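Novice: quick one, structure for this:
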Amino acid sequence: PNTSTSVGIDIVVDSTGLKVFGNGEWHARKHGANKRRTWRKLHLAVDANTHQIIGAELSTISVADSEVLGDLLRPLRRKISSVKADGAYDTRGCYAEVAAKKADAVIPPRCNAQLWEDGHARNSAVILTKHIGSSEWKKCGNYHQCSLAETAMYRYKQLMGDKLVSRGFNQQHTEAMIKVKVLNRMAGLGMPEYQGNS
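Specialist: Next up is the predicted model:
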């Protein structure tokens, strides 16, 4: 795949839940006991052009998506053109992380969004969504590319499973990162192409 970074890459970010499948799960299946399930969150940053996962993090379910954006972006050494994410990332911290990468943030403002200080990058999104509506704003900003992150998560769960089998958090993190590398290797071999019926 073409990984030229002279123009900058467009990144889409999202997260998904993964079940932790441990002894408690086996016990619940065997004896019918009702046990509270443990979950982890897998956060992904996907190159919108190549569909490669270029950043991944695992967190506990209590960590907000917006808290992890910096961990996904900071290690990247590529030139970034834009970062697209859903409204969960509409925070000052997320805008600061994107600005630190000299990229444009394409994040829909919350429905009750107010303007921030003069000159802030988010203000134009707030004004535009109030004037032309959220749907039109999303079209103008190519926000539809966010579905690529959802597609990457779907591929992850279909090919690697939606469970983590390791017991400790560090091992679960390693397990998830290995699965991401395998998924990228598979995507590097070639993405499926849609062939419609003629």
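Novice: all contacts plus neighbour counts: C-alpha atoms, from now on.
Specialist: Will do.
Novice: list the helices and strands whichever strand or helix holds Met186 packs on?
Specialist: Counting by DSSP states H and E, the element that carries Met186 is helix 169-189. Using 3 or more CA pairs under 8 Å, 6 or more residues apart in numbering; DSSP states H and E as the contact criterion, the elements in contact with helix 169-189 are strand 53-60, helix 147-160, strand 163-164.
Novice: list the buried ones in it?
Specialist: Gln172, His173, Ala176, Met177, Lys179, Val180, Leu183, Asn184, Ala187 (16 or more other CA atoms under 10 Å).
Novice: here is a second sequence; please produce its structure as well for comparison:
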Amino acid sequence: MSPNAAQDPTARDGHITEIAARGRMAWQKATGYNQRSRGETLVGSWKVVIGSKLKARTFENQKAEVRIGVPVLNRMTGLGCPSFERTA
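Specialist: Purely as a prediction, here's the structure:
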């Protein structure tokens, strides 16, 4: 926590307090942390498989490039994604 958390708490101080009070999983649910994490993972996958930037110059061609890239990425992740099952 920051030194003046009692008088002027930062957003980080609020998150730390909520984690301490309710637990990490409840905090993740309340803040939508998991959705953001999934989005960041998907963008990272796109950059690894397709490339870090679009190659086309015009907006219409960029849209076409994305329309081609999305099914490719979906197929590749579908082939390599394990399915998990809770056992206990």
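Novice: TM between them?
Specialist: TM-score of the superposed chains, computed with TM-score structural alignment, normalised by the length of the second structure, equals 0.56; 63 aligned residues with a CA RMSD of 2.7 Å.
Novice: so which of the helices and strands packed on helix 169-189 of the first structure is nearest Ala28 of the first structure?
Specialist: strand 163-164 (15.6 Å; CA to CA).
Novice: surely Trp27 of the second structure and Ala21 touch.
Specialist: No. Between Trp27 of the second structure and Ala21 there is no contact, the gap being 9.2 Å when judged by CA atoms under 8 Å.
Novice: the more surrounded of these two?
Specialist: Trp27 (18 against 11; other CA atoms under 10 Å).
Novice: specify the local secondary structure of the more buried one.
Specialist: helix (DSSP: H, G, I helix; E, B strand; the rest coil).
Novice: what is the neighbour count of Ser124 of the first structure?
Specialist: 12.
Novice: so what's it up against?
Specialist: By CA atoms under 8 Å, 6 or more residues apart in numbering, the contact set of Ser124 of the first structure is empty.
Novice: that one and His131 of the first structure, how far apart?
Specialist: Relative to His131 of the first structure, Ser124 of the first structure is positioned 11 Å away (CA to CA, to the nearest Å).
Novice: same question for Gln172 of the first structure.
Specialist: Counting by CA to CA, the gap from Gln172 of the first structure to His131 of the first structure is 45 Å.
Novice: and Gln171 of the first structure, by the same measure?
Specialist: Taken as CA to CA, the span from Gln171 of the first structure to His131 of the first structure is 49 Å.
Novice: next: Asn184 of the first structure.
Specialist: The value you get for Asn184 of the first structure to His131 of the first structure, if CA to CA is used, is 40 Å.
Novice: return the residue of the first structure aligned against Gln51 of the second structure.
Specialist: No Gln there; residue 51 of the second structure is Gly. Using TM-score structural alignment, the partner of Gly51 of the second structure in the first structure is Gly161.
Novice: nearest spatial neighbour of Lys55 of the second structure, skipping sequence neighbours?
Specialist: Gln62 (7.5 Å; CA to CA, 6 or more residues apart in numbering).
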